[in-house]
Each structure stands twice: as C-alpha cells, then as structure tokens.
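>>> What would the 3D arrangement of this be:
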Amino acid sequence: ACLQSANHEVGTGQQLAAVAELCRAAGVPLLVDAAQSLGREPVPDGWSLLAGSAHKWGGPSGVGLLAVRKGVRFAAQGPADEREAGRAAGFENIPAIVAAAASLRAVRAEAAAESVRLRALVDRIRAAVPELVPDVEVVGDPVRRLPHLVTFSCLYVDGETLLHELDRAGFSVSSGSSCTSSTLTPSHVLRAMGVLSEGNVRVSLPNGTAEADVDRFLEVLPRVVAEVRQRLGAPVSPPRETAPAASLVVDALGKRCPIPVIELAKVIGEVPVGGTVTVLSDDEAARLDIPAWCAMREQEYVGEEPADRGAAHVVRRLS
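Alright, predicted model coming up:
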C-alpha cells in the first residue's frame, strides 16, 4: 500500500496512524511518501518504507531518501551490484548524501518553532484571501494540514495569466489549474475533491518567510486578480433581473477555462428563477468548474447531456 503523509497540492494530512494499523493487521507493507512532511513535522510510526526528497527540506537537489525498516523484505527493481547490499548499482554521491543528512538534521532542530510560525502565516492567508478577493474558494482541510502550504482557486481567472502576473510582482507560486500551458485538464487531486480548478494558486512558504512577505502578497493579490478578470471580461456586477426567456443556450465550444464559466455567469440573470442555461463546451475543465460555480453561487447543476460536440451542461437558476 502507498500513501502520502500529506498531499502535495492542497496540504491535507492523511490519517497515517490509522492506515498503518490496518496494513499491519492485514500483513501488507506500507510505503509512505513523506516528501512534504520530512523536516517540518513528525511522520507517524507504522510505515514499512519511507520516501523523501532532500530539496523539499532545503538540501541538495537530486538526492532521494528511501528508509527500509528492519524486517521488511526489499528487492531492487533495477540494476544492482555488490554495493548497498544489492539495493543500488554504481557509486553513490557521498557529498550530496552527507549534505542531505546534515540539512535534514539542521531543519529538524528548528522545525517545531518554525512550523508554528508558518502555520500562523498560512492561517492568515486562508482567512484574508476570501475577504480581499471576491469569488475565491480555499481548498484543503483547514486543520489537518501541512504548516507551510495553502491552496485556493479564483473564479473567472486564467491560471497561467495569474501565475505570470504574480511572478512579475515577485511571487513564485504554482497551480493545479486546468488553464496552464503544461496541461489543459484539471489536476487529478482537484478533480477528485470536486472543487473549483480555474485560477488555482498553490502558495508554499519556505522556512524563514517573513511576515512582511505575506503582507505584500495579500496587498498585491486582489489587484492582480481584478486585472486578469477585467481582461477576460468577467462579470463585475450582480446578474440582471428576470427576463422573459425561460431558457438560454450559451455556445462556448472551442473556448477554454475559465471562459465557459464566465459566459454562464453573464447570462444567468437573463432567465427567470426556475429557468435554465445550457452551456455547450468541449473544455474538459467545464465538467468540474461549472458544478463548482453552481455550488458557490447557490444555483442548481442539473447535469450533463450529450451534444454533437463536447457536452451540454444544464444549470437551473434558483435565486
């Protein structure tokens, strides 16, 4: 069995102790990916194998860690020779390994105090972002989570543009959004959670992050999001009042995240309460983002219907 100690995208901690007990009772070895946790907080006992990566705790890049508990049967899956008891071939990078161990020891000595400090900064971001930026969904467990990581999604925002503008302002963040150049499909994690994927921002605070850096990020973010929304023509005013049409069809075929949701938001006020809007879209992200928009806006997602191209997403206006 394999399990992350905490999810790399949203920071939610897994219930490792309970899983380890189930695996022990069933006689199944448990491999724990602790890359995000090592150097920040203790990893619960009970694992059979533990994996980590030195660059995550500030060590040298390219050095991985695999701890095999005594008594666990282990066989190398690749080439091997007499080194490392037949577990790895070739000559090890001893200087990098020593540096990785030394850096892990150093950060663990300060981990408890630094985790408390970073957790307070992340709590501030989690609370402030929805207050400063309209139409934002903060994702991940608010309590059972890593101390340094926070993820949120901004409605009506193109993820790639948002990351670019934040980078220009001096902030290096990442995204699980569907609207980035590397992928046109939403993160499998966000998809499984059923949360908004468009305009997704993952903020990871390195050790030593100053409170002033968080202050400036919270100062810059609302302006950047507003500018990106303006470029995309996102709605900035409440929906118009009831109009005679009982249903509308929005043709968003060929348009990518977040345009289908923006087009939906523009016209939802043109149908009466109880009326429907059908969004035609061939964007894979629409299957996730339109239901998420309905949940945020307290409208009803009726479902998806087949169409000649893509799919027809039906939304019923409730208010």
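
>>> switch to C-alpha atoms for all contacts and neighbour counts from now on
Noted.

>>> which residues in the protein form strands?
With DSSP state E as the criterion, the chain has strands at 2-4, 31-33, 49-53, 64-68, 136-139, 149-154, 200-204, 247-251, 276-281, 300-306, 311-316.

>>> top helix in the chain by residue count?
As assigned by DSSP state H, the longest helix anywhere in the chain is helix 94-132.

>>> quick one more, to check against the first:
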Amino acid sequence: MTSARGYLDTASAEPLHPAARETLLAALDRGYADPRRLHRAGRDARLLLDNARAVVAECIGARADEIGFAASGTDAVHRGLLGLARARSGEGVVHSAVEHSAVLQAVGWQDSPAHQSVPVDAAGRVDLAAMADAARRPGVAVVALQAANQEVGTVQPVDALDLPDDVPLFVDAAASVGRLPLPTRWSALAASAHKWGGPGGVGVLAVRRSARWTTPFPGDDGLDQLSGSTWVPGALAAAAALQAVLAERDETAARQHAQVDRIRACAGALPDTEVVGDPVDRLPHLITFSCLYVSGDELVAGLDRRGFGVASGSACTASTLEPSHVLAAMGALTHGNVRVSLRADTTDDEVEGFCAALTAVVTDIRAGIGT
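Modelled structure (predicted):
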C-alpha cells in the first residue's frame, strides 16, 4: 500500500490507500460542483456522490439512503448521537466508560441528570447487564456503545445488548470499519474514512430509516448534506478505499493478528510491563501496553529516533499526553503507555525491528534513572 515504513499509528490515521488516491485524483475533475444543482456539472457530482453512498452502504450493511457524509468522524459521532437524543423526549445518554472522546464530548455538551457511564472489566468490555438496566431508567434517550475500542482493541458485544424496543442504539464503529464484521443492531453508526485508508475530512453517518433522528444542529434535516456542501471527490475516494480494504480484510487481519501476537509477547516479556485489552477478541492490528518507570513521551521519542512512529497518552487526545480515561476505567496502569497499530502492509521484518527497538528503548530509559 505505502512506503511508510516504521509508521505504526494507523489507529490515528491509515496512509492513503492506492484505490483512494487513484479515485480522488480522477474525481477532482468531475466532482467539483455542488451536487444539489441541476446543471450538468452538478448532475455529474450528484452521480458520483450517489455512487459513493451506494458503495459505503453495501460495505457496512445499510441502504444507500441511510448514508450521509460528514466533515469528519467526530462530526458524524456528534450528529448521530445527538440527533437520536433530540428526536426523543428524554435527553439522557447511557454509554460505556471507554467510549471515544467524541462521544463523551457530545454527552457533556447536552447536560442531563439521566446520563450514565457504565463500567467495564479489566479487558475493557462493558457490563451488558448494567447497561441494559441503565437503559430502562427514566429520561434515557439513547445508548452509545462502540463496536471496538480504539485504544486497547477490545471488541464490544454490541449485538448481545438487550435494550428496550424504544431506546435507540448509537454505535461508534470508527475503529472497526474495514477490519472486522460490524454489529447489525444499531440505529445510527458513525465512522471515519481516514481510519481505513480514505482521505481525511470524510466522516460517515448511517441512520436506519426506522430510527427517529433529526439534525441536532442548524441546517436541513436529512443525511444528504450533513455539513453543507459534501466534498464529493473525498466521499468517492473513501468509498473506493473501503471497498478495496474489505476485499483484502480476512487475509490482512490474519497476518496482523500474528504480528500483534509477536509484539504482545515482546512487550509482555519486559519487566514491569502490562499488556492490556482482550488478547483474542480484539482488533487485529492494535496493541497497547504500559511500562512502569517510563513516561509515554520518552517512549514515543525513543522509538521515533529508531524509526518507529507510535502513539501515547489518551488515544483520542494524544497531543495533550493526558492519562488515558480508557486505561483508567479498566483499572490499568496509565503511566508510560504506548499504542501500536499496524499498517496493512507492515512486514514481519518491520515487527521484529520494532520489538528490538522497544526492548532497547525501555532498557536504556530505565538504566538512565537507575531502575
């Protein structure tokens, strides 16, 4: 896919897939116009946009008229979750304690005493019984549960969640689209194209026709133009990348599972190091571990000097290097954590090189502080 050797932070952004690059360049010459216009250029843009919606719908198990393109994955999360809540009389949101910050921001923006955060176990998996009980309390408008955690990789048992018929379910699928089969029992689902090799600035919001949803922000109702004029070439490129990634998913996932198992073994062999997340029922490409006596920024810098780009801090607010709310909710070590997420073309030799670099960096840092 790319020559981005050493880049191991695809949970933040996957390098642009060749299918996305080719489609984007071609679409720039045809998809520049406003697809709402009736002139020839507008109709051309509309055809491209409709094609993108149809492809994404097929890929995620939805209808084309249930798909909208937002300005980003965060925008899609905010519109999807708050739109479900606004369409109902209640305002409360029940969510897992390990949801992405975009979900937590939306919950905090709409203050309600009916909000409830549901705890998770040491693997990061939500307590389904507690979430079902919370969903039945007065004032609850919507339940939010991610398909898989973007920081530790643990898959959530979304389809096993027993909710009242009148309480909709919002699913943040940004971490899992293109990597795992998606849950089917959702009212609204959000994703982000740059997570699967599409261009940045393209979010996907899917809303079931059977769901009660209305736009939570000023603007027209409906999914057709969620945030003004849709970036048509970007939407089409995102669809092309997703289609290509799904065609290779099983082969890629099998290879990445084995590679992550190798990194898990390496990290687990380091003294005073905790590998977190479910070791089996997880995203195929991702691993997080925490090293005692070592700060996350030191690890990131040391590995970067050796040619490997990884993440630290909270996965959704990594630029601040704030302690991870996900790890804290799991009762895991929040100090000195590193998240590694593989590219689709990461090689076994690259993984071996990373393992050697990790061992050297941790050893050197600890030696420097006399540990």
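
>>> Post the TM-score for the overlay when you can.
Here the TM-score for the pair of chains, by TM-score structural alignment, normalised by the length of structure 1, is 0.68; 228 aligned residues with a C-alpha RMSD of 2.1 Å.

>>> Format the strands of structure 1 as a markdown table; extra columns: distance to K266 of structure 1 and mean neighbour count.
Shown next, in a markdown table, are the strands of structure 1 (distance: least, C-alpha to C-alpha, whole Å; neighbours: other C-alpha atoms under 10 Å):
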| stretch | distance to K266 of structure 1 | mean neighbour count |
| --- | --- | --- |
| strand 2-4 | 40 | 17 |
| strand 31-33 | 44 | 23 |
| strand 49-53 | 46 | 19 |
| strand 64-68 | 49 | 14 |
| strand 136-139 | 18 | 21 |
| strand 149-154 | 17 | 25 |
| strand 200-204 | 21 | 24 |
| strand 247-251 | 10 | 17 |
| strand 276-281 | 11 | 24 |
| strand 300-306 | 16 | 15 |
| strand 311-316 | 13 | 22 |
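
>>> Those strands: which one's closest to L121 of structure 1?
strand 149-154 (9.8 Å; C-alpha to C-alpha).

>>> picking up where we left off before, what distance separates the longest helix of structure 1 from the centre of its chain?
Relative to the chain's own centre, helix 94-132 of structure 1 is displaced by 18 Å; criterion: C-alpha atoms, centre = their mean, to the nearest Å.

>>> mind listing the helices for the stretch 251-371 of structure 2?
Assigned by DSSP state H, counting those that start in this stretch, the stretch 251-371 of structure 2 shows helices spanning 296-305, 325-330, 348-368.

>>> could you redo the strands of structure 1 as CSV and give each row distance to I262 of structure 1?
Shown next, in CSV, are these (distance: least, C-alpha to C-alpha, whole Å):
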stretch, distance to I262 of structure 1
strand 2-4, 35
strand 31-33, 38
strand 49-53, 40
strand 64-68, 43
strand 136-139, 14
strand 149-154, 12
strand 200-204, 16
strand 247-251, 11
strand 276-281, 11
strand 300-306, 16
strand 311-316, 14
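
>>> Figure out which of those strands is closest to R83 of structure 1.
For the strands of structure 1, proximity to R83 of structure 1 was assessed by C-alpha to C-alpha; strand 64-68 is nearest, at 15.4 Å.

>>> how much does that closest one deviate in direction from strand 49-53?
Taking axes from the mean of the first three to the mean of the last three C-alpha atoms, to 10 degrees, one finds that strand 64-68 of structure 1 is oriented at 170 degrees with respect to strand 49-53.

>>> whereabouts in structure 2 does strand 64-68 of structure 1 align?
Aligned using TM-score structural alignment, strand 64-68 of structure 1 spans residues 203-207 in structure 2.

>>> again with stretch 277-297 of structure 1
With TM-score structural alignment as the criterion, stretch 277-297 of structure 1 doesn't align anywhere.

>>> what's the span of that stretch from first residue to last?
Criterion C-alpha to C-alpha, to the nearest Å; first-to-last residue distance in stretch 277-297 of structure 1 is 14 Å.

>>> Could you do stretch 142-157 of structure 1 as well?
Using C-alpha to C-alpha, the end-to-end distance of stretch 142-157 of structure 1 comes to 23 Å.

>>> Show where that stretch falls in structure 2, residue numbers please.
So stretch 142-157 of structure 1 sits over residues 279-294 in structure 2, by TM-score structural alignment.

>>> picking up where we left off before, against which helices or strands is the longest helix of structure 1 packed?
strand 136-139, strand 149-154, helix 211-232 (3 or more C-alpha pairs under 8 Å, 6 or more residues apart in numbering; DSSP states H and E).

>>> of the ones you listed, which approaches V63 of structure 1 most closely?
Short answer: strand 149-154, nearest of those by C-alpha to C-alpha, at 22.4 Å.
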